[in-house]
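> Fold the following and give me the result.
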Amino acid sequence: MDNHNNAGKPARRGAFTRFLDTVEWLGNLLPHPVTLFAILCVLVVLASGIAGALGVSVADPRPANEGEWIAVNSLLNADGLRRLITEMVTNFTSFAPLGTVLVAMLGVGVAEHSGLISATMRSLVLNRSPRIVTYAIVFAGILSNMAAELGYVVLIPLAAMIFHSLGRHPLAGLAAAFCGVSGGYSANLLIGTVDPLLSGITQEAAQLLDPAYTVGAEANWFFMFVSTFVVTLIGGLVTERIVEPKLGKFDATQASDEIDDQQMVTLEPIEKRALKGTGLAMLAIVAVLLVLVVPENAILRNQETGTIGGSPFLSGIVVIVAVSFTLLGFVYGRLAGTMHTDRDVVDAMAKSMSRLGLYIVLVFFAAQFVALFNWSNFGTVTAVAGASLLDSLGLSGPGLFALFILMCAFINLSLGSASAQWAVTAPIFVPMLMLMGYAPEVIQAAYRIGDSTTNLITPMMSYFGLILAVASRYQKDMGIGTMVALMLPYTLFMLVGWSVLFFVWVFVFGLPVGPGAPTYYTL
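From the prediction side, this is the model:
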């Protein structure tokens, strides 16, 4: 019996590795996301010409337009060319995610380059009780997505060192940190740069059906705040109950080089003092915001209704985040000696902007694709046809969203960029699910679950190679298949657990996923 089992294991491992190789091969067939959007633009123009010539159309589902039809507009003509040339610049500059992400990154850049974010992450995991260190690492990883590079570059190697210094398997620490940084990418206690990025794309997609609809950066804040603790719990339990026991005792002879515990990064006394001073500054900022928001006639409340909903506080949350991070980053920098004058702040902002070059190029082509998709009416026609199909199949509620989350998770295996994937799929699925009666904010929250959970097992994720390199330090024969097998339990349990939270949140308690965010949409 034992021989039979041992004989079967290599075959199963080989089949799994072949599957991973197939996924990697298919993903490698995809062009660069920028090139992909350029190709999609051409395809939309060509397809609109064919559909326009064939007279493709659907009945308008909006009650106010009963009896009218929505047809695909051909862009393969002189009018289409003239419109593209004259509106290409405004398509780019008016693309909702562009400005909000750039503004947010100004503040995050100051906090990052001053050392505040790095020191905060280290303070969360260093010198913690061995009983809570696993959960502290996952939690710190989730918070690090406000500056994702630091999570990958600083926290993941640090977590492996911490586990090794505690006599635990370093790959278990690496896996726990990777789970938080990448698997919990969309969750956070605060509004991060991913929020305005996705909400801007969601708004553009929603406006294909409802031109007046707006989606704020805070659209999923409530749900993602709670998700932070749920993902932390799942990540910690999977690490301690599944991953670490499976890894067993660390064998130093399997490491690619000599491991030195003294390499573990610590917090210097000046950093500790700077963090304490920054904490006081944060309390002062919170106090000011409370004065501006809490009183009945506060400046940042909705002046017409006196409520938080539709208030300058929510609509300007990105600006508030940017200013807060700038102030906190400068305070920390002054106290830690990493910043001295306004020039240091400006330099930090400039460095932050310089790293967004690829993102800006991507946004240019994504904005053209969204505009062309909008002009052609493809989004509306596809959404109406898809909604009719789902309705005829009887899919609704939890079943509908379970299928949607799984689809997003599968697509993410080959298209690792959250913004690229959402820019392609949102124009179809947001209007479609709106026609099924669900608000864009809820649709976006579901997308974020599928997109985040499979980050851990796709070689297409941009930092996968870096994680593999760090892991190979502790296991010299570490390959893609081994790495994916290590992280697969996190993906499975997070996909199920996070989805259950979503279904209970939306369909059992009917809670809003964000401030003022509706659950249902009515035409």
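> use CA for all of it now, contacts and neighbours both
OK.
> Break down the stretch 101-250 of the chain into its helices, ranges please.
Ranges of helices in the stretch 101-250 of the chain, per DSSP state H, counting those that start in this stretch, are 116-125, 133-143, 148-150, 156-165, 170-178, 194-206, 221-238, 244-247.
> Save the ones you listed as CSV, and put in distance to Met460 and mean neighbour count too.
Converted to CSV, the helices of the stretch 101-250 of the chain look like this (distance: least, C-alpha to C-alpha, whole Å; neighbours: other C-alpha atoms under 10 Å):
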stretch, distance to Met460, mean neighbour count
helix 116-125, 26, 20
helix 133-143, 20, 28
helix 148-150, 16, 17
helix 156-165, 18, 24
helix 170-178, 15, 29
helix 194-206, 19, 26
helix 221-238, 22, 22
helix 244-247, 25, 15
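> Here is a second sequence; please produce its structure as well for comparison:
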Amino acid sequence: MKSSTGNQKPKQNWGDKFLNVVEKTGNKLPHPVTLFFIFAATVLVLSFVLSAFDVSAQHPDPDIEEPIKVINLLSREGIRDILTGAVGNFTGFAPLGVVLVAMLGVGVAERSGLIAAMLKKIVMGAPDKLVTAVVVFAGVMSSMASDAGYVVLVPLGAVIFLAKGRHPIAGLAAAFAGVSGGFSSNLIITMIDPLLGGFTQEAARMFDATYSVTPAANLYFMMASTVLITCIGVLITEKVVEPRLGTYTGSYKQDLEPITPREIKSLKIALLALIGFIAVVALMTIPETGILRTDEGALLDDPASPFIGAMIPLISASFFIPGLAYGISAGTIRKDKDVAKFMEETMSTMGGYIVLAFAAAQFVAYFEWSNIGLILAISGAEFLQAINLTGIPLILAFIFVSGIINLFVGSASAKWAIMAPVFVPMLMTMGYSPEVAQLAYRIGDSTTNIISPLMPYFAIIVAFAQKYDKKLGIGTLISTMVPYSIAFMIAWMIMLTIWMLIGLPIGPETPVIY
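From the prediction side, this is the model:
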């Protein structure tokens, strides 16, 4: 039996049949662009209906007395906002600029021949048993570079698997699982740590006015989680996803000829160029007075750090500069017009994503304007309070509810700003530290990223996947990622339960018990 992805599938078990139902149901939906416009229209109608019934919720912050109400976007003011805000929604859509800027550099590296040569040199000689682990681990670690993993590692995972004679969608899924499903994990502190820590500290001070939360609050647990997510990602990819996808029989090919002496020489020159670029970045970041540090000397522990803000241009440059050096050495770049041509060709391939981004941007904006997402988050928090769970069962329920809310509210910081004032003081009264509440939230928030169409980068992952199967729809991608989502949540819950029962610190001088 052949699937829509051009694969010869083996005999299916009950799990495969369930995922096939998810896939078929999802793929019966319209084109993703049409679907996002339908979602946007649905939000408009819901905003009208819910506002008519005066649906609202009380913000958990006691300083905010006004209830949060559903805003009717079909009112006089709402229609004005829809029309006047359409362009701003599109140009302000966070993934759009990130993707296009990053792809300028990646395009030069790809079309100059650098990426193909790297694959021939590294990937084709790498042990097959380690390829999946390397792809997932690199995805997990990519959060140190903000959102660059979505536009660099996810498509690269597909290329690597195809070059190895494996299914490209499996490689894409493995990288996506690491980048997005394991977003909170890392071996070092990333920008998400101080961002969430600030909200946690403010919420904790509602109960203890002197309490402080450091950016390293969850570091030990997240370091261990990096290993856990990598292992689970490898297991799901090789035992569930690849067998279900079967053999790739699509038209897209990744033929890699043996590497030539000139390519090896050009790779060495590209490596020297990259080392030189890294040295320049180091001069701007390592000294306490470095250009890319804040005036106070902060680098990664302050979301306002210039280094964090410059991450995407730096990522783009880290591909552009070696790609330029490689092209000049290999003879694929002879004049400046070649570089401009490479960039133009890269942007021409992004047309489908740009259209998709426009539709997705309107939907996300309408959902935010209507306040429906905020009310869902508050209602979820109130539900957990109402069922009167305590201790570890409450924390596990909190993880699950956070994951469900994440399907509807994409921003990690926006959700935590709403939920922290409720759960941090509540868990403190039960004897658990604020850092545990933050940790539980991060687990729930990460595990359902990969199955949520509201996740800002979901649209571009669909676009990347359609490179290998033009008929691939949202249903196929979601059904492929569901096993990762379920496995990550279960494994993380078990790990957190054991961690709390033993009483291990979750970060430097950060105990489980308050």
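> Quick TM-score on the pair, please.
Put the two chains on top of each other and the TM-score (TM-score structural alignment, normalised by the length of structure 2) is 0.65; 420 aligned residues with a C-alpha RMSD of 5.0 Å.
> before we move on, back to that, can I get the helices of the stretch 101-250 of structure 1 in JSON lines with distance to Val294 of structure 1?
Putting these into JSON lines (distance: least, C-alpha to C-alpha, whole Å) gives the following:
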{"stretch": "helix 116-125", "distance to Val294 of structure 1": "28"}
{"stretch": "helix 133-143", "distance to Val294 of structure 1": "26"}
{"stretch": "helix 148-150", "distance to Val294 of structure 1": "32"}
{"stretch": "helix 156-165", "distance to Val294 of structure 1": "39"}
{"stretch": "helix 170-178", "distance to Val294 of structure 1": "37"}
{"stretch": "helix 194-206", "distance to Val294 of structure 1": "24"}
{"stretch": "helix 221-238", "distance to Val294 of structure 1": "18"}
{"stretch": "helix 244-247", "distance to Val294 of structure 1": "46"}
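> Now do the same for Phe408 of structure 2: helix, strand or coil?
Using DSSP: H, G, I helix; E, B strand; the rest coil, the structure places Phe408 of structure 2 in coil.
> Pretty sure it sits against Ile372.
No. In this structure, Phe408 of structure 2 is not within contact of Ile372 by C-alpha atoms under 8 Å, at 9.0 Å.
> Which of these two has more residues huddled nearby?
Using other C-alpha atoms under 10 Å as the criterion, Phe408 of structure 2 and Ile372 rank with Ile372 on top: 25 against 19.
> Tell me the spacing between the aligned residue in structure 1 for Leu83 of structure 2 and Leu362 of structure 1.
The criterion is TM-score structural alignment: under it, Leu83 of structure 2 has Ile85 as its aligned partner in structure 1. Counting by C-alpha to C-alpha, to the nearest Å, the separation of Ile85 of structure 1 from Leu362 of structure 1 is 19 Å.
> So for those two, which sits in the more crowded spot?
Leu362 (20 against 9).
> So what does that one match up with in structure 2?
By TM-score structural alignment, Leu362 of structure 1 lines up with Leu356 in structure 2.
> OK, contacts around that match?
32-33, 459 (C-alpha atoms under 8 Å, 6 or more residues apart in numbering).
> Go again with 6 Å.
Listed by C-alpha atoms under 6 Å, 6 or more residues apart in numbering, the contact set of Leu356 of structure 2 reads Val33.
> Same check on the one 5 residues further on?
By C-alpha under 6 Å, 6+ apart, Ala361 of structure 2 lies in contact with 89-90, 93.
> Look up which helix or strand it falls in, please.
helix 351-370 (DSSP states H and E).
> The next helix or strand along the chain from that helix vs structure 1 - mean distance after superposition?
As assigned by DSSP H and E, the chain's next helix or strand after helix 351-370 of structure 2 is helix 372-386. Helix 372-386 of structure 2, aligned to structure 1 and superposed, deviates on average by 1.9 Å (mean C-alpha distance after the TM-score superposition for structure 1).
> buried sites along helix 372-386 of structure 2?
Buried residues in helix 372-386 of structure 2, counted by 16 or more other C-alpha atoms under 10 Å: 372-382, 384-385.
> corresponding residues in structure 1 for it?
Against structure 1, the aligned range for helix 372-386 of structure 2 is residues 378-392 (TM-score structural alignment).
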